[in-house]
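In: Mind folding the following:
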Amino acid sequence: NITGVFTQDFPFNPPVFYDFTGNLTDFNTEAGEGTRAIMVNYGDAVEMVLQTTQLGAGGSHPIHLHGFSFYWVGIGTGNFNNETDPSTYNLVDPPLINTVHSPAAGWVALRFFANNPGVWYMHCHFERHNSWGMSTVLIVRNGTTTETSMRPPPCTMPRCPGT
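Out: Modelled structure (predicted):
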């Protein structure tokens, strides 16, 4: 019940499509205010494709998701192609991990079930990148039962001012 902190309109596509893995020297890299959260329902099957760009110096990134382990189902070089790249996914025995290395000028695909309600941080493990905003928040809504919902805070926990 806190307003003005985040919005639920997380974009599921980049605001601008371009050659993510090309040599970009004349591109606006100014970041906006990151207040959008990814909202998913309890029990949803989630697939995320993380595309690494060549903005600035480029490079690879160790990406970590708190609260979940995920299946690393795909990896590739270049720009992710939604028509052809999913056919290369490993759906037989993908590794179950909580940190993945997103390659320079490439992409990784992750899948998991949203079966842990709460607010979960996803970020690059390079502290500088994390401080620059290479992170997001995944909010998994409560399920329909007590067992699939967050517990209420303890009665002794101090309340946030203004709530």
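In: going forward, measure contacts between C-alpha atoms and count neighbours the same way
Out: Noted.
In: and residue 115, what helix or strand is that in?
Out: Using DSSP states H and E, residue 115 falls within no helix or strand.
In: got a list of what it touches?
Out: 42-44, 140, 148 (CA atoms under 8 Å, 6 or more residues apart in numbering).
In: between these, which has the most around it?
Out: For the contacts of residue 115, the largest number of neighbours (other CA atoms under 10 Å) sits with residue 140, at 22 neighbours.
In: thought that residue was touching residue 116?
Out: Yes: the criterion here is CA atoms under 8 Å, and residue 140 meets it with residue 116 at 6.8 Å.
In: who touches both of these two?
Out: residue 42.
In: close enough to count as contact, residue 79 and residue 22?
Out: No: Residue 79 lies out of contact with residue 22 (CA under 8 Å); the separation is 9.1 Å.
In: quick one, which of the two is more surrounded?
Out: The residue with more neighbours, out of residue 79 and residue 22, is residue 79; 18 against 14, by other CA under 10 Å.
In: how much space is there between the more buried one and residue 144?
Out: 39 Å (CA to CA, to the nearest Å).
In: Residue 159 and residue 43, how far apart?
Out: With CA to CA as the criterion, residue 159 and residue 43 are 29 Å apart.
In: Check residue 129 too.
Out: 31 Å.
In: One more sequence to fold, the one below, so I can look at both together:
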Amino acid sequence: MTQMRLRILRVADDDHPIDVPSKISTNLFITASVNKLPCASGSCDPSLNGSQLAASLNNISFQLPNIDILKAYYNRINGVYGDHFPSKPPLKFNFTAEVLPSYLQTPETGTEVRVLEYNSTVELVFQGTNLEAGTEHPMHIHGYSFYVVGWGFGNFDKHKDPSGYNLVDPPLQNTIAVPKNGWAAIRFKADNPGVWFMHCHLERHLSWGMMMAFIVKNGDRPEAQLLPPPPDMPPC
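Out: Below is the predicted model of the structure:
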């Protein structure tokens, strides 16, 4: 215990003190999967039997809107996105099993975001799955750096794994490589108002729908208010 206190004091004396959120107000558990969707165009790879490859977060394969989400949020334009991105996947199963049922391979499609209160503290656990063969996923969040407090292989155990978190001197990053068939846990404070995309940095997974967006609400102070979209904002 004495060693830990000394270590914390040394960190606090640094020019860039570590401020890991300790009390969490928002807990998110997000699965990252490669999936299949029915092919509507008829031009799919014949080896996929009428399907096309897709990707998802919490079983939702993101669909790009016709109007950018920032403009829709700021101007209160309805029908562009939904605000029901789930805190956990719709089904709990052995995410990293060698063989998984085929009915799990098809995700939902949609444009769903997660709304966060200003200054809320977030713990997000990424869980890789073995759907359509597991691989690592470099997950990136725009607008934020976050503390990587833990990672491991296999399925995340919420009763055991948090006891091994590093809450003293975790690395501060904006991208984390979720291990193949493993998990990674991050924490951050939602103190940057705006619309921020989170996505896999593998281009093929991004194009297949492995992304979502956070909307962080305004704070009370003038400097914690979202600025209007610039006039040259792209349509999406």
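In: just the strands in the first structure please.
Out: For the first structure, the strands defined by DSSP state E occupy 38-40, 45-51, 61-65, 70-77, 96-97, 99-102, 106-113, 118-124, 135-140.
In: for those strands, which one sits closest to residue 84 of the first structure?
Out: strand 70-77 (11.3 Å; CA to CA).
In: mean per-residue distance, the closest one to the second structure?
Out: By mean CA distance after the TM-score superposition for the first structure, the fitted strand 70-77 of the first structure averages 0.5 Å away from its aligned residues in the second structure.
In: which helices and strands sit right next to that strand?
Out: Secondary-structure packing of strand 70-77 of the first structure (3 or more CA pairs under 8 Å, 6 or more residues apart in numbering; DSSP states H and E): strand 96-97, strand 106-113.
In: Reformat these as JSON lines; add distance to residue 88 of the first structure.
Out: Listed next are those as JSON lines, based on distance: least, CA to CA, whole Å:
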{"stretch": "strand 96-97", "distance to residue 88 of the first structure": "17"}
{"stretch": "strand 106-113", "distance to residue 88 of the first structure": "10"}
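In: deepest of those, which one?
Out: Mean neighbours per residue, mean count of other CA atoms under 10 Å, is largest over these for strand 106-113, with a mean of 20.
In: which part of the second structure lines up with that one?
Out: Aligned by TM-score structural alignment, strand 106-113 of the first structure falls on residues 182-189 of the second structure.
In: again, but for stretch 35-43 of the first structure
Out: Counting by TM-score structural alignment, stretch 35-43 of the first structure corresponds to 111-119 in the second structure.
In: Any idea how far apart the tips of the matching stretch sit?
Out: Start-to-end, stretch 111-119 of the second structure (CA to CA) is 24 Å.
In: Ok, stretch 102-117 of the first structure next?
Out: This stretch, stretch 102-117 of the first structure, spans 26 Å end to end (CA to CA).
In: Repeat that for stretch 49-62 of the first structure.
Out: 14 Å.
In: do stretch 66-75 of the first structure as well
Out: 21 Å.
In: Now do the buried residues in the strand ranked longest in the second structure.
Out: Assignment by DSSP E gives strand 26-38 as the longest strand of the second structure. Within strand 26-38 of the second structure, the residues that qualify as buried are 28-37, counting by 16 or more other CA atoms under 10 Å.
In: Now do it: distance to the chain's middle.
Out: 9 Å (CA atoms, centre = their mean, to the nearest Å).
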